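> Generate coordinates for the sequence data below:
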Amino acid sequence: MMQSLHDLWFGFGVAFQGTNLMWSFFGVLVGNLIGVLPGMGALSAISILLPLTYAMHPVPAILMLAGIFYGSQYGGAIGAILLNLPSHPPHAVTCLDGYPLTKQGKGGTALGITMISSFFAASVGILVMVFASPLLTEIAFKFGPTEIFSIMLLGLLAGSTMSRGSPLKGVAMTLFGLLCGCVGTDVNSGAFRFSFDVPELSDGLELVAIAMGLFGVADFLLNVNRMKVISTGNTNLRIRDMRPSKEELKQAIWPMIRGTAVGTVFGAMPGTGPTITTFIAYALERKISKTPEKYGTGVIGGVASPEAASHSKTQVDFIPTMSLGIPGDAVMALILGALMIQGIQPGPQLISEHPDIFWGLIASFWIGNALLIVLNVPMIGVWVKLLQVPYRYLFPSAMFFIAVGVFSTQNNLFQIWEVLAFGIIGAILIYLNFSVAPIMLGFVLGPMVEENFRRALLLSRGDLAIFVQRPISGTFIAISCMLLIGVTWSAWRGRKRGKPDESVAEEVLASAHVAARQIEQAT
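Take a look at the predicted model:
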């Protein structure tokens, strides 16, 4: 424990360095802004700014991207509470009680409760990271290529079968991402694979181009007809309006704790997105409430619980990403890709090999969350006014920065065509109700899975039994098999009952379609 506190103190020294603090502030500022604007999520922002990290030191680069991620969670609650506008799916459930509180004249109180819940939940998530790190350090040297392959295989299966929609569609998208990761030159043999005699593909597809296409251009193509200005009404709030009373804090404390617990548990599980987490936290509050009929009419706990769940999950998400190399969702896959661009291999040994990145990142979470409170309290009115920016200016501007960003990585026009191609592919897939997040998961993890698989077979002289003979590897293989059996059994039972083949996540996310309709009506 004392060693963890010493390492955390070292992390604060890294995070408070001038350059690192500046980029952390820039990240949370951009994330907060992006969170307010409908359709412009953390994925789009990180995709656009990813080329910027090429010329940056690894520490400020990761601090900036992380700041965008958790900063967007704060911004998304503003539109949900004040305007009944769920800018992003995780905040759709916040509308159910947040907006009724606004109509009762308690919008400022709801935002104040949101900030307190968010900071508390983020702090708990950070502490989980701090005290889990010694255990991860101890087991770091027990991981060889066999164990790394097995745990990444579990990450791929979890990400594909637990994503939104049919598990079969998720697996298909993961396989497509794996195929994209195979394009280029084989590391061992030097042969070209899937390059179709195109010289520009000899080095493989670019992570930046795929990310910008799937999450930037695809979003623009799907929302190109949304050009009206959002009416913000009267959203003038004073600082004192955001100060909850003792009674309101009493109503929020236990939902906040339960939501934090839900987010912490789901944050450690790869493949579970923040939307699932917030809906489950809200459903739990209604289930245990003595007056469940009041939910949806303006209940403090209906705001505190899902927002706490969202923020605790956001912090804990970094545990499997940084320490095991398993991204929990598409945003984590992009951050994982940014580490690999910098030549840093995520995994159990990252803590010991790059302590400045790991502990600096943990310390920056507290600093960034404090900065978000300072930013949001006086500037909520400004953020809401930004919703009046016409989409006919917003999206073309984003497209311009996407084109400039991807061209600046290698000064190659071919990569702009890659962005356009994946933008069209992404738009078609999303329109057909496919989740594109598993594509990024497969693309980022695919080469690492292949490399460790081949290395393990070389060490075992081609004996596949090595993957089940080693205890750690065998455990992860067993979990992967149980996951596949569970998903298959669930799908079989659904078909037997005459229901469509959907995952549990799809049932939980059904309410998100209501949020989408609200966005369309508002815009």
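
> hey, let's count contacts and neighbours off CA atoms from now on
Noted.

> Please name the residues that touch Leu157.
Val171, Ser480, Leu483, Leu484 (Cα atoms under 8 Å, 6 or more residues apart in numbering).

> And the next helix or strand past whichever strand or helix holds it?
Leu157 belongs to helix 145-161 when assigned by DSSP states H and E. Heading C-terminal from helix 145-161, the first helix or strand you meet, by DSSP H and E, is helix 167-182.

> what sits up against that next one?
156-157, 159-164, 193-194, 204-205, 434-436, 438-447, 487, 502-503.

> Okay, and which of these map to strands?
Among the contacts of helix 167-182, DSSP state E puts Arg193 in strands.

> and this one, so I can compare the two:
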Amino acid sequence: MDFLSHLSPLYFFLAAAGTLIGIIFGAIPGMTATMAVAVCLPLTYYFGLHEGLALLLGLYVGGISGGLVPAVMLNIPGTPSSLTTTFDGYPMAQKGESERALKICIISSLFGGVFSTLVLFFFAPVLADVAIKFSYVEKFLIIFFALTVIASLCKNMLLGIFSGLLGVLLSLVGTYDISSGGNGEYRLMFDFMEPYLDMGFSLLPVLIGLFGVSAIIAAAAKHSEEAVQNDIKLTKTSPFRLSVFKGQSINLFRSSSIGTFVGMLPGIGGSAASILSYTQQKNVSKQPSEMGKGSPEGLIASESANNGLTGGALIPLLSLGIPGDATTAVLIGAFTLQGLQVGPLFIGENLDTWYSMMVALLFANAVMFLLMFFAIKYIVKVVLVPKYVLFPLIMMMCVVGAYAINYGIMFDVWTLLIFGVFGYIATRIGLEIAPLVIGFILGTSAEVYFVKSLESHGNFLVFFTNSYIAMFLWVLIGLSIAFSIYVSKKNKLISA
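Here you go, the predicted model:
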């Protein structure tokens, strides 16, 4: 119970403040939970590990939840995971039931968030105990499987694979470390780049650039923004009552479970979780024709699933060292700043941090509920904040944060700007940012495991014959690719 000593007033204040800021980011169309975490990541350098993680987890929970506000009020998903919330939330708002719709979403979000946190608490240590027994071969195949899952569930599998491999390639820029089986020489760069890229691109400026600066550039590139009415207000021709959840317990548990499970699959994201749970509810609904016209059960399915993502995405991060989504990929930066490495040994060696993270998640969900349920009439006004005021402030935070992360290295600012522009161009030409980022984070580890496997056994057959676990992972990799091919062919037939 030593972790209780870390639960200071500052710890709870930062968790609450992070949740509030996350809600604001999520509620403003075009801004996401990932962007909120990326922009605020440098702040954790000035706090201790527990306080910094409390802030970031609050941002994560608040950012995912805040997306429901514009989804209901404006028919604009505040975050990708709130896409299906628009299907029934906006029709309810048009009927004069906006307050009722918002409160249904808020309670469903609370249930999904708490459910996924409990699954994380009980399941992640078990998975970590299994992963500790993995050899270099199994560790490499786990990363390979993660990259195939990401690629197979992208809109275009080939572009997804290319994006992931491009991320791996970028991670290898720099000195080929002798401890990794290398020769200590520079690689994948021109001679004039050697003074700047001796250790490769710094992780944190890359993350902030891809998720912060690129989003600002994308918003600035639009010739006009969607018109927003200045008289946004709540309507409640039909008052909210808890009886709306009567008969929806199966929907809540099923949708939260789907969100948690999808969160465990690397790089898929909340939009897939909410769409899958919404579709499943429509298939079993007694009134499927009502879904999409203002049905509460559609809101319950959508919001419990996308908040279920929060705990689910942390499971592979903390037990295997593989980010579950783009936001947890950014969270790796917080551990890096504190000198910690996530993976199979993390929970066992950092029990205090593990327990304080669980408390932060539960507390952030409680704060999210209290803020949004009882102050929703003020929060809906957030969508009116002009971006020409907001974005310069965010850009300043990005630049200052990138410069300060490594004690004032100017090249980190250039890295921030380079990857900001690159991220914007990549999305314009169809590249997938999630597999690229996860490839960048896992690339060096994949190289080490690959080289060490060959050094230990001397031939490529070891990747197929090392153990039953390796054979099972190859089966999963094959199923992942086969599923992608099946979906691709099915989509072509539908479009034809």
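
> TM-score of the superposition?
For these two chains in superposition, a TM-score of 0.91 is obtained (TM-score structural alignment, normalised by the length of structure 2); 487 aligned residues with a Cα RMSD of 2.5 Å.

> that older thread, identify each buried residue in the helix holding Leu157 of structure 1, please.
Neighbour counts over helix 145-161 of structure 1 (16 or more other Cα atoms under 10 Å) mark 145-161 as buried.

> just stretch 123-139 of structure 2 next, same as before
The neighbour-count check on stretch 123-139 of structure 2 (16+ other Cα under 10 Å) flags Ala124, Pro125, Leu127, Ala128, Asp129, Ala131, Phe134, Ser135, Tyr136, Val137, Glu138, Lys139 as buried.

> where exactly do the strands run in structure 1?
Counting by DSSP E, the strands of structure 1 are 184-185, 192-193.

> among those, which is nearest Gln521 of structure 1?
Comparison of these against Gln521 of structure 1 by Cα to Cα identifies strand 184-185 as nearest, at 44.7 Å.

> what's near enough to touch the alignment partner in structure 1 of Asn75 of structure 2?
Alignment note (TM-score structural alignment): Asn75 of structure 2 maps to Asn84 of structure 1. Shown in contact with Asn84 of structure 1 (Cα under 8 Å, 6+ apart): Cys95, Gly98, Tyr99, Gln518.

> likewise Thr34 of structure 2?
Tyr60, Gly63, Phe211, Ala326, Thr327, Val330.

> Surely the first one touches Leu309?
Right, Tyr60 of structure 2. No. Using Cα atoms under 8 Å as the test, Tyr60 of structure 2 is too far from Leu309 to be in contact (10.4 Å).

> More neighbours: these two, which one.
A direct count of neighbours by other Cα atoms under 10 Å for Tyr60 of structure 2 and Leu309 places Leu309 higher, at 34 against 30.

> Quick one: map that one onto structure 1.
Match for Leu309 of structure 2 (TM-score structural alignment): Lys313.

> Over to Ile268 of structure 2?
Checking TM-score structural alignment: Ile268 of structure 2 goes with Thr272.

> Isn't that match up against Pro327?
No. Assessed by Cα under 8 Å, Thr272 of structure 1 is found out of contact with Pro327, at 10.3 Å.

> Between these two, tell me which one has more neighbours.
Between Thr272 of structure 1 and Pro327, counted using other Cα under 10 Å, Pro327 has the larger neighbour count: 30 against 22.
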